[in-house]
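> what follows is a protein structure lacking sequence information:
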C-alpha cells in the first residue's frame, strides 16, 4: 500500500463522509493525538524487523515509544499528542504536538479529518486527528517525551488476528489491543488504530469508544 495521492484521496473522502461521534466540549479534560500517515522509509518499524535497504514509500503510521522518564505511561506505544491548550482546536493541538515530540512541522492543509472521540479511564476526552505527513525524512525525538520513533506499515494493522479482545473483571466490555510484530499496542492508542483501519482503509463504520483499556494504561 503506497503513500500516494490515491491513498490520500481515499482516506480524505472516507473521513468527510464519516458520521463521527463527538463528545461535549465541557466537563472533560480535552486532548488530541495525531494519527500521521507517513512513508515507511528506512526505519525498522517493528521489534526485531529488518530495515529496508532502499527508502520505502509504502504507507505507514507514525508511532512513538514514550520516554522512560515520564511519570505517566513510560515506554508505552503512543501517537504524538497531548492536552489541548487554551483556545486551541484539536487540529492545532495535534499539529503542535507533532512538532514538539518528533520535530515534524506540518501545515493545516495536511489535516485529513477526525475519528471518534475516546474517553480514557484517566479522565481525558481525546480527539484523534488524521494527518498526511508524506516522506517526513527528518524526524527528531524530543528527549523529554520520546524514547524512539517508529514507522509502522499500515498493512501491519490489517492483520487477521487484529484486534485482540480480552475480557476484564470490572467491565462488560473487553480490553482492545492491536498486534504489532510479536508484541501489541493497548487502548486508547489501539482503539484509534483499529478505527483508522476500519473506517479509512477497509471502509467499514466501526465504533471503538466502548472498548476498555488494560489496568496499567489507566493511570
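Arrived safely. Note that the structure is a prediction, hence the values are computed from the model and not measured.

> from here on, contacts and neighbour counts on C-alpha atoms
Fine.

> how about the secondary structure of residue 7?
Following DSSP: H, G, I helix; E, B strand; the rest coil, residue 7 is assigned to helix.

> from residue 62, how far off is it?
Look at residue 7 and residue 62: by Cα to Cα, to the nearest Å, they are 16 Å apart.

> more neighbours: the two, which one.
Of the pair residue 7 and residue 62, residue 62 is the one with more neighbours under other Cα atoms under 10 Å, namely 26 against 16.

> that one: what's it in contact with?
35-38, 79, 149-152 (Cα atoms under 8 Å, 6 or more residues apart in numbering).

> all helices of the protein, in order?
Here the chain has its helices, by DSSP state H, at 5-16, 90-102, 189-195.

> format those helices as CSV; extra columns: distance to residue 118.
Conversion of the helices of the chain to CSV gives the following (distance: least, Cα to Cα, whole Å):
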stretch, distance to residue 118
helix 5-16, 17
helix 90-102, 13
helix 189-195, 8
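
> which residues touch the residue of the chain positioned farthest from its centre?
Centroid-distance maximum for the chain: residue 169 at 26.7 Å, with Cα atoms, centre = their mean. The contact partners of residue 169, by Cα under 8 Å, 6+ apart, come to none.

> state the distance from it to residue 118.
Taking Cα to Cα, one finds residue 169 at 21 Å from residue 118.

> same question, residue 69
In terms of Cα to Cα, residue 69 sits 26 Å off from residue 118.

> comparison target, given below:
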C-alpha cells in the first residue's frame, strides 16, 4: 500500500465517506459510561504523508495504565462527544482543534471495562505536540499506510469469549482493541470507503478491567 497524501483531497475524501456512513450511535448507553476518542489525522514526520496520532498511557494511571490508546476520555455532563474529543485532545496532547476540524464520526464501541466509546475523526495541521505528563508517556505519528500492512488486522480466538479479538501490528507495537477496533474501522470507512462494523470484535482479557 502506498502512502496517503496529507492534502485537501484526502481531507475531502475522508469527510465525504464519513458523511455517507450511517454510524451507529446508541441512544441508551445501557449502563455504560459514555466516552469519546479522537482519531487525529496529521502530517507524518515524512513531509506530505498522512498519519494518525497514537499515545501510550502513563503507567501511573489507575485505569488502563501503560496501554496504547487514542486521545480521549469520559464525556462530561452537558458535553457532546465532539466537545469531549476536542477537549481531551487539547488536554492530553496540546492540540488546539475546532469543530470545523471534525470530519465525522464512527460507530460506538462498547468496552469490557464499562465504557461506550464514540470515535471522532479530526484533521489537524498543528506540528507540535505538548504531552500531559499525568496522562501520556509518549505520542507517535503513525503513517496511515501502516493500517494496510500485510496480515493486518490479526483476528484471534480466545478461550474466554465466543468473539475473536482484533489487533493491529504497527511500527511501535501490536495494538489491541478497543483502539485496534476503532483504527480498523477508520481504515475501512474513512480511508478505503468500505462500510465495516467492528463492535463484534472482542478485547484481550487484560483490557477487561
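Arrived safely. If you're wondering where the values come from, they're calculated on a predicted model, not measured in any experiment.

> need the TM-score between these chains.
Here the TM-score for the pair of chains, by TM-score structural alignment, normalised by the length of structure 2, is 0.95; 205 aligned residues with a Cα RMSD of 1.1 Å.

> thinking again about what came up before, residue in structure 2 matching the residue farthest from the centre of structure 1?
Under the alignment by TM-score structural alignment, residue 169 of structure 1 pairs with residue 159 in structure 2.

> burial measure for the closest residue to residue 60 of structure 1 other than its chain neighbours, as a count.
In space, residue 60 of structure 1 comes closest to residue 153 once its chain neighbours are excluded; the distance is 3.9 Å by Cα to Cα, 6 or more residues apart in numbering. Close neighbours of residue 153 of structure 1, defined as other Cα under 10 Å, add up to 23.

> hang on, residue 153 of structure 1 packs against residue 57?
No - the pair residue 153 of structure 1 / residue 57 is not scored as a contact, 10.0 Å apart, by Cα atoms under 8 Å.

> need the overlap of contacts for these two.
residue 40.

> from the contacts of residue 62 of structure 1, pick the one nearest residue 143 of structure 1.
residue 149 (11.5 Å; Cα to Cα).

> that closest one: neighbouring residues, count only.
24.

> in structure 2, what residue corresponds to it?
Match for residue 149 of structure 1 (TM-score structural alignment): residue 139.

> show me what contacts that match?
53-56, 131.

> over to residue 208 of structure 2?
111-113.

> output those residues as CSV; include the columns distance to residue 32 of structure 2 and neighbour count.
As requested, those are arranged in CSV below (distance: Cα to Cα, whole Å; neighbours: other Cα atoms under 10 Å):
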residue, distance to residue 32 of structure 2, neighbour count
111, 8, 19
112, 9, 16
113, 9, 14
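
> closest one of those to residue 153 of structure 2?
Proximity of the contacts of residue 208 of structure 2 to residue 153 of structure 2 (Cα to Cα) peaks at residue 111, which lies at 18.8 Å.

> just to revisit the earlier point, which of the helices of structure 1 sits closest to residue 206 of structure 1?
helix 189-195 (6.2 Å).

> just the buried residues of the strand ranked longest in structure 2, please?
Using DSSP state E to define each element, structure 2 has its longest strand at strand 33-43. Going by neighbour count (16 or more other Cα atoms under 10 Å), the buried part of strand 33-43 of structure 2 is 34-43.

> what of stretch 167-187 of structure 1?
Those would be 174-180, 185-187, for stretch 167-187 of structure 1 by 16+ other Cα under 10 Å.

> out of the helices of structure 1, nearest to residue 22 of structure 1?
Here helix 90-102 is closest among the helices of structure 1 (Cα to Cα), at 11.8 Å.

> and residue 43 of structure 2, what pairs with it in structure 1?
Looks like residue 43 of structure 2 aligns to residue 39 there (TM-score structural alignment).

> er, residue 174 of structure 2 actually
By TM-score structural alignment, residue 174 of structure 2 lines up with residue 184 in structure 1.

> distance to residue 207 of structure 1 added to the contacts of residue 62 of structure 1, as CSV?
Listed next are the contacts of residue 62 of structure 1 as CSV, based on distance: Cα to Cα, whole Å:
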residue, distance to residue 207 of structure 1
35, 17
36, 20
37, 21
38, 24
79, 19
149, 28
150, 26
151, 25
152, 22
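
> can you give me the distance of the residue most central in space within structure 2 to residue 162 of structure 2?
Centroid check for structure 2 by Cα atoms, centre = their mean gives residue 39 as the closest residue, at 4.3 Å. Distance of residue 39 of structure 2 to residue 162 of structure 2, given as Cα to Cα: 28 Å.

> with residue 130 of structure 2 instead?
From residue 130 of structure 2 over to residue 162 of structure 2 the distance is 41 Å, taken as Cα to Cα.
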